[in-house]
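Participant: One predicted model, sequence on top.
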Amino acid sequence: MAYYSVLDVTPTSESWIPAYIAPANRLVAQYGGKYIARTSSHERLDGQGDTPALRIIIQWPSKQAAIDFMNDPEYLPHLKARTEGSVSNHYLIEGIDGLA
């Protein structure tokens, strides 16, 4: 079953970004992930609150793949840099329609 990481990220510093992209890309692919969207082109259709600078969606082949990516020792310093250099939220969503 597919799982999706949905992130909203607003950088507070951009110094971490150049060193983040290549390792994140490689590790996402290593764990079977696929970027569905990485964009600053988004708009709010409903609701309130701050609008993040970036929206990122990654499809994973399983929940375990997403968790293994997040816990990979090579990713951890990049995760730390992202969380220290941005306001970000990461949600892991099971790819089901529980209301169908």
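Facilitator: That came through fine.

Participant: Could you use CA atoms for every contact and neighbour count after this?
Facilitator: Noted.

Participant: Now do the buried residues in stretch 62-71.
Facilitator: For stretch 62-71, the neighbour count (16 or more other C-alpha atoms under 10 Å) marks S62, K63, A65, A66, F69, M70 as buried.

Participant: this is the comparison structure:
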Amino acid sequence: MYMPGYFVINLKVTNRQKIEEYSDEVAVLVEQYGGHYLVRGGAYDILEGEWDADRVVVVEFPNVEAVKSFHASGQYARLHQICTEGAKSNAIAVAGVERRSA
């Protein structure tokens, strides 16, 4: 059994060029930490409440610890700076539902 971890981000883009630079580079790092994208900026519909984001991103990692390691890494710190130059964002690490190992 294992419990995946998710990195969930919403972005309000202020500089599309910076976000494109961030997106291109962060994808490689996500893979290095065992992550894969479930949602990467696709169209969405607001079903409840207020939502002030241009993009939503959901990345699945093997566990929450992997999300935290990814986010705390020196490689991500550099990319996070690029992201903050291109968007206002909110991000969380959240534990998923326990799964059986394949």
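Facilitator: In hand now; what should we look at? Everything quoted here is computed from the prediction, not taken from an experiment.

Participant: And the TM-score between these chains?
Facilitator: The TM-score (TM-score structural alignment, normalised by the length of the first structure) is 0.85; 96 aligned residues with a C-alpha RMSD of 1.6 Å.

Participant: May I see the buried residues of stretch 62-71 of the first structure arranged in TSV, with secondary structure as well?
Facilitator: Listed next are these as TSV, based on DSSP: H, G, I helix; E, B strand; the rest coil:
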residue	secondary structure
S62	coil
K63	helix
A65	helix
A66	helix
F69	helix
M70	helix
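
Participant: Let me know the closest of those residues to I17 of the first structure.
Facilitator: Closest approach between these and I17 of the first structure, by C-alpha to C-alpha: M70, at 17.2 Å.

Participant: which residue in the first structure lines up with R16 of the second structure?
Facilitator: Counting by TM-score structural alignment, R16 of the second structure corresponds to E14 in the first structure.

Participant: Point me to the helix or strand that includes its match.
Facilitator: Following DSSP states H and E, one finds E14 of the first structure outside all helices and strands.

Participant: Check the spacing between it and E74 of the first structure real quick.
Facilitator: As defined by C-alpha to C-alpha, to the nearest Å, E14 of the first structure lies at a distance of 20 Å from E74 of the first structure.

Participant: same deal with I67 of the first structure?
Facilitator: In terms of C-alpha to C-alpha, I67 of the first structure sits 14 Å off from E74 of the first structure.

Participant: same thing with G32 of the first structure?
Facilitator: Per C-alpha to C-alpha, G32 of the first structure is found 16 Å from E74 of the first structure.
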